[in-house]
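J.: Predicted structure and sequence below. I'll ask about it afterward.
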Amino acid sequence: MSKDKASGFALILLTTLCITYIVENFLRSAAGALTPVLIEELGITHGAMGLLTTAFFLVYGLMQVPAGLLGEGYGPRKTIIWSTAVTVVGVFLFWINRSYPVLFVAQFLVGIGSSTFYINSVKLMLEWFPPSWKATAVGVMSASSGIGNTLAYMGFPLVYERYGDWRSFYIIVGVILLLNWVMNLFLLKDRHPPNGGLKIHDMVESVIRVIKNPKMQPYIISYAFRSTNFVLGIWLTQFLIDAKDFTYLQAGQINSIGTLAAIPGCIVVAAISDRLKKRKTPLLFFAFMTFLANALILVLPAGSVVLFSAVNAVMYISVGYWVLYFSMVPEILPANESGIGLGLINAVCTLGISLLSPIYGGLVDITGNYWASNIMLLIGALLVPVLMLRIDDPYGGLSH
């Protein structure tokens, strides 16, 4: 394929991957956005609601290393196609059922299906985009997650407030995913041939080698603590209702302003990194800004929707630093291990969400307030920039 045709295809690829990622982030955020509704509808505790979100994130986290390996063995295209089919099944199961156990299983299936997408879509973009645009391309797709999150956190309160039901809205988005899956059948294309399968012994050796790599260790550990940012996003709507006396609709507005701000946040952080030709400096700056914004939104006294929305917007713009990890890991690892490295950091973060989300809700049930839960999250947010002080800037070390 000529250079011009490859560039044109890269943009087509980015477009269809963005659509998939928008819907998958809507599905990821759905349980968090519906927390007040599901607690009342199902008659469950905060801890049980935390476990329902864990049904998604636990399997999503456990699948991250296999997701990278599946991409290496069978190619990103085939991996994305088959896993998205599983997501579609989970979506329709979540839509038609009203019992906690079945919703738990549906969340589990959506988690399995969604788990392979991000890692393998990043691999496709790193294959098709030129070096000077790799981080920006990853940033643009990552930014599209904000659209999906906003659709969930703003859409569900609006629809529920007006119609008293959320399932029709949910299934409409599910149908969009099904149509996009058909698009991906025709549009996704691997640039390099896959290895042709997985060898368990080689797989285990590769994973161990990446974990033992001293350059990777601060990335793995710090990204595990980044899970605290996700947990705050999951619980923010309920926190704003319980602790700040906002209505469900107002809390949804505040949360959705943040998720909307994440769209330019991911793009801006990635573009700044590419233009500065640095990764470490922007990562440290925006990670520390995330901590400060987290602290502010938690300690602010109950007040206006505008004030909380503004602080939440700053927090979500700053948290766009996470996209840099997905450019940095391929810059410190050889090409045949980059998928494993990306899978590992995504795994530890998602497993952290699975662990911390029910703990967060359980602490609220035990203490009757949010202080212990929020202090736990603030410590994790601060540890991200502290741990990344150890690294050397990896810019310019792209694996080809």
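T.: Arrived safely, thanks for sending.
J.: CA only for contacts and neighbour counts going forward, please
T.: Noted.
J.: Tell me where the stretch 151-300 of the chain has strands.
T.: Counting by DSSP state E, counting those that start in this stretch, one finds no strands in the stretch 151-300 of the chain.
J.: so where do the helices sit in it?
T.: Along the stretch 151-300 of the chain, counting by DSSP state H, counting those that start in this stretch, helices occupy 167-187, 200-212, 217-225, 227-244, 248-276, 280-299.
J.: Contacts for the second one, please.
T.: Around helix 200-212, the neighbours that count as contacts under C-alpha atoms under 8 Å, 6 or more residues apart in numbering are 65, 69, 216-217, 337, 340-341.
J.: Who's the closest spatial neighbour of I317, skipping the chain neighbours?
T.: G265 (3.9 Å; C-alpha to C-alpha, 6 or more residues apart in numbering).
J.: give the contact list for the one you found.
T.: 143, 316-320.
J.: ok, now S145?
T.: 18, 21-22, 25-26, 262-263.
J.: For it, pull up the helix or strand it's in.
T.: helix 134-163 (DSSP states H and E).
J.: Okay, buried residues for that helix please.
T.: For helix 134-163, the neighbour count (16 or more other C-alpha atoms under 10 Å) marks 134-160 as buried.
J.: Please compare the first structure with the one that follows:
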Amino acid sequence: MLFKKNSDLSSLSLTKQKPTLLAVVICILASCFYMYEFILQVSPAVMTNQLISDLKLNAITLGTMTAFYYYSYTPMQLPAGFLFDRFGPRRLLTIAILMCALGAFLFSSTTTIATASAGRFMMGMGSSFAFIGTLVLISRWFPSRYFAFLTGLVELMSCIGAIVGETPLTIAVDHWGWRHTILNLAVIGVILGLLIWLIVRDSPEVVSKGHKFQPTSKKGVLHSFRQVAENNQTWFIALYSFMVWAPITAFAALWGIPFLVIAYGISTKAASAACTMIWLAIGIGCPLLGWWSDTVNLRGVPLKFAASLGLIGLIPVIYIPHLPLLWLYICLFLFGLAASGQSLAFGVVKDNNHSSVAGTAMGINNMATVAGGALFQPLIGIFLHFSWNGSYYNGRPFYTLEDYRKAFIILPFCYLIAFLIGKFLIRETHCQQQSNVSL
């Protein structure tokens, strides 16, 4: 499927060549799209109070509205891979980022929860192409020996986007207001979309020989999906990815900042700065965990270690009162390192499936990874609402520390389940393609 064609291109024209400047620029532009979509993804976390006040929301409606991003993002992960096979990355990435920009514009001008949800839905739809599209371009423009390292750098770009979406975006919201901040992001998206259209090319052959992109057949796509879906390891690994990433989408991308404001008596700006430790840890942890796994020639040990860090880091943040700020930062950093397990899971699912269907396998894994946002953001909102005592502050619902602690109780259990999956269900591959995997 997706990477079958890509590997053919690499073997024919790239294996013995050094990456060109054009290849570097193309992949940087695609990575910038991935960074941009992460800014959009986490942006509601720094404007929850403003959104609640301006749009007359409560915890349930806020969580549901922001989760509309994931309602389109999550199911599009698998067809996104198929569509890249059919139409190529240049056209799809351009259309996708312009859709993100249009969604941001709609969100910035909304006066109702319906149009705000529609804007989030459009942002998620466009963003769903960013990660897989970047991997497609890397696999076509760089020799295969660079793939794992560059994938780690792409993950780092996403974390930079999330960091920008925390403290810098908080400053922007304080200065311009949330509407003008999102509107400016829409303008940035249009500019980036034009650059991608003007510079990005589908493959080196398109540039050097003028070859047109050749799509795969629909029959090949269906066969790829069936083969991957029948492998139970695909689903065990996907469930692990869901469990280690869902707390991130619930805490770091939405509910963590207002919780830290209440729990530690700090400002929104200080809380967003604390949450940047999570994204910083993910950016560092993704390549580090992959390097450790390759060095010891094991997958299971790093997967279990990552899940353990989630328990060690998250429980003190939520349930130990008056945690010193230094220890808060350390625990949030450990929490972020735990989420790096989802990055290693892409290598594990690739080991457990035939190389010709690696794209489909990684698409399913990525779909499971981001599904946590669609489920957990509104779920935490529901838990908060039913714990709420009915009090208001400045015209909006006020949730106490105990309300948050009750709502967050499911988050540590995610890492416990992930640890058990890593220990008992995921097969150790020793970083090798499994011999019993066949077409």
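T.: Perfect, thanks for sending it. From a predicted model like this one, the values you see are computed outputs, not experimental measurements.
J.: re the thing from before, so which of the contacts of G265 of structure 1 are in helices?
T.: Applying DSSP state H to these, the entries found in helices are 143, 316-318.
J.: Could you find the counterpart of I147 of structure 1 in structure 2?
T.: Alignment note (TM-score structural alignment): I147 of structure 1 maps to I160 of structure 2.
J.: what's the answer for E331 of structure 1, then?
T.: Match for E331 of structure 1 (TM-score structural alignment): D351.
J.: What count of nearby residues applies to that match?
T.: The tally of other residues near D351 of structure 2 (other C-alpha atoms under 10 Å) stands at 23.
J.: Equivalent analysis for G362 of structure 1, please.
T.: G362 of structure 1, neighbours per other C-alpha under 10 Å, totals 20.
J.: can you check P394 of structure 1 too?
T.: 18.
J.: What separation do you get for it and K278 of structure 1?
T.: P394 of structure 1 is 8 Å from K278 of structure 1, where distance means C-alpha to C-alpha, to the nearest Å.
J.: quick one: stretch 286-302 of structure 1 aligns where in structure 2?
T.: Stretch 286-302 of structure 1 covers residues 306-322 of structure 2 once aligned (TM-score structural alignment).
J.: Name the residues of that stretch that are buried.
T.: Buried residues in stretch 306-322 of structure 2, counted by 16+ other C-alpha under 10 Å: 306-319.
J.: Please name the residues that touch L344 of structure 2.
T.: Counting by C-alpha under 8 Å, 6+ apart, L344 of structure 2 has contacts 286, 289-290, 299, 303.
J.: One more pass at 7 Å, please.
T.: L344 of structure 2 makes contact with 289-290, according to C-alpha atoms under 7 Å, 6 or more residues apart in numbering.
J.: what's the average per-residue distance for whichever strand or helix holds it once overlaid on structure 1?
T.: Taking DSSP H and E as the criterion, L344 of structure 2 maps to helix 341-351. Its aligned residues in structure 1 lie a mean 2.3 Å from helix 341-351 of structure 2 after superposition (mean C-alpha distance after the TM-score superposition for structure 1).
J.: With stretch 153-160 of structure 2 instead?
T.: Relative to structure 1, stretch 153-160 of structure 2 is 1.0 Å off (mean C-alpha distance after the TM-score superposition for structure 1).
J.: From P247 of structure 2, how far out is the counterpart of V65 of structure 1 in structure 2?
T.: Mapped onto structure 2 by TM-score structural alignment, V65 of structure 1 lines up with L78. Counting by C-alpha to C-alpha, the gap from L78 of structure 2 to P247 of structure 2 is 22 Å.
J.: Between the two, which has more neighbouring residues?
T.: A direct count of neighbours by other C-alpha under 10 Å for L78 of structure 2 and P247 places P247 higher, at 28 against 22.
J.: Show me what L337 of structure 2 lines up with in structure 1.
T.: Counting by TM-score structural alignment, L337 of structure 2 corresponds to I317 in structure 1.
J.: Does its match touch I257 like I think?
T.: No. Using C-alpha atoms under 7 Å as the test, I317 of structure 1 is too far from I257 to be in contact (10.6 Å).
J.: follow-up on the earlier one: map the residue nearest to I317 of structure 1 onto structure 2.
T.: Aligned partner of G265 of structure 1 by TM-score structural alignment: G285.
J.: I'd like to know how far that match sits from L194 of structure 2.
T.: 33 Å.
J.: hang on, the earlier thing: how many degrees apart are the helix holding S145 of structure 1 and helix 227-244 in direction?
T.: Helix 134-163 of structure 1 and helix 227-244 are oriented at 30 degrees to each other (axes from the mean of the first three to the mean of the last three C-alpha atoms, to 10 degrees).
J.: and the most centrally placed residue in structure 2, what is it in contact with?
T.: Nearest to the mean C-alpha position of structure 2, counting by C-alpha atoms, centre = their mean, stands V370 at 5.9 Å. V370 of structure 2 sits next to T74 when contact means C-alpha under 7 Å, 6+ apart.
J.: element containing it, please.
T.: Per DSSP H and E: helix 358-387 holds V370 of structure 2.
J.: Going toward the C-terminus from that helix, what's the next helix or strand?
T.: Downstream of helix 358-387 of structure 2 (by DSSP H and E), the next one is strand 392-393.
J.: Where in structure 1 does the very next helix or strand once past that following strand fall?
T.: Sequence order places strand 396-397 as the next helix or strand after strand 392-393 of structure 2, per DSSP H and E. Following TM-score structural alignment, strand 396-397 of structure 2 has no partner segment in structure 1.
J.: Tell me how far the aligned residue in structure 1 for Q227 of structure 2 lies from F288 of structure 1.
T.: Residue pairing (TM-score structural alignment): Q227 of structure 2 is matched to R209 of structure 1. Separation of R209 of structure 1 from F288 of structure 1 (C-alpha to C-alpha) stands at 30 Å.
J.: go on, F129 of structure 1?
T.: 30 Å.
J.: now swap in D190 of structure 1 and tell me
T.: 37 Å.
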